[in-house]
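[1] All I have is the shape, not the residue letters:
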């Protein structure tokens, strides 16, 4: 459970860093949401790759 909470906190930190970067670039709210989402997903994916976890689980 602790690792799950830390995982969510890591994704939140990536999202906040993306939103702050978009805010400094002068983007509007939609741009902030897009950049924050891309940063959070990309950061979570890189974290999974670097920790050698299976990033994408395909059914079957």
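    Ah, there it is. Since the model is a prediction, treat every value here as computed from it, not as a measurement.
[2] make it CA atoms for all contacts and neighbour counts henceforth
    Noted.
[3] Name all residues that make contact with the most centrally placed residue in the chain.
    For the chain, the residue lying nearest the average C-alpha position, counting by CA atoms, centre = their mean, turns out to be residue 40 (1.3 Å). Under the criterion of CA atoms under 8 Å, 6 or more residues apart in numbering, the contact list for residue 40 reads 11, 12, 13, 14, 15, 18.
[4] now, among these, which is nearest to residue 48?
    Set against residue 48, the nearest of the contacts of residue 40 by CA to CA is residue 11 (11.2 Å).
[5] another one to put next to it:
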């Protein structure tokens, strides 16, 4: 298993697709209202450049 932050592009793509499917199902159960995402994932280098959390 890869260490945290070292996930292959194909795995990321599949995980994002699955997340989108789940969020769409949730949105439909909520009457079609919009879902706002206020946080997300940054790669290690991007997080470091942005001054993000060290862990």
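    Ah, there it is. Worth saying up front: this structure is predicted, and the values here are computed from it rather than measured.
[6] Superposed, what's their TM-score?
    Structural agreement between the two chains, given as a TM-score (TM-score structural alignment, normalised by the length of structure 2), stands at 0.50; 41 aligned residues with a CA RMSD of 2.8 Å.
[7] so which helix or strand takes in the residue nearest to the centre of structure 1?
    Following DSSP states H and E, one finds residue 40 of structure 1 within helix 29-50.
[8] Tell me which residues of that helix come out buried.
    By neighbour count, with 16 or more other CA atoms under 10 Å as the criterion, the buried positions of helix 29-50 of structure 1 are 32, 33, 35, 36, 37, 39, 40, 43, 44, 45, 47.
[9] show me what contacts the first one?
    The one in question is residue 32 of structure 1. By CA under 8 Å, 6+ apart, the contact set of residue 32 of structure 1 is 18, 19, 20, 22, 23.
[10] Could you dump the residues you listed into TSV with distance to residue 3 of structure 1 and neighbour count added?
    TSV is the format used below for the contacts of residue 32 of structure 1 (distance: CA to CA, whole Å; neighbours: other CA atoms under 10 Å):
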residue	distance to residue 3 of structure 1	neighbour count
18	23	22
19	24	23
20	26	15
22	29	20
23	30	15
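[11] Out of those, name the ones that lie in helices.
    In helices, defined here by DSSP state H, the members of the contacts of residue 32 of structure 1 are 18, 19, 20, 22, 23.
[12] Make sure the fourth one is actually in contact with residue 34.
    No: counting by CA atoms under 8 Å, no contact exists between residue 22 of structure 1 and residue 34, whose distance comes to 9.1 Å.
[13] and which of the contacts of residue 32 of structure 1 is nearest residue 58 of structure 1?
    Of all the contacts of residue 32 of structure 1, residue 58 of structure 1 sits closest to residue 18, with 28.1 Å by CA to CA.
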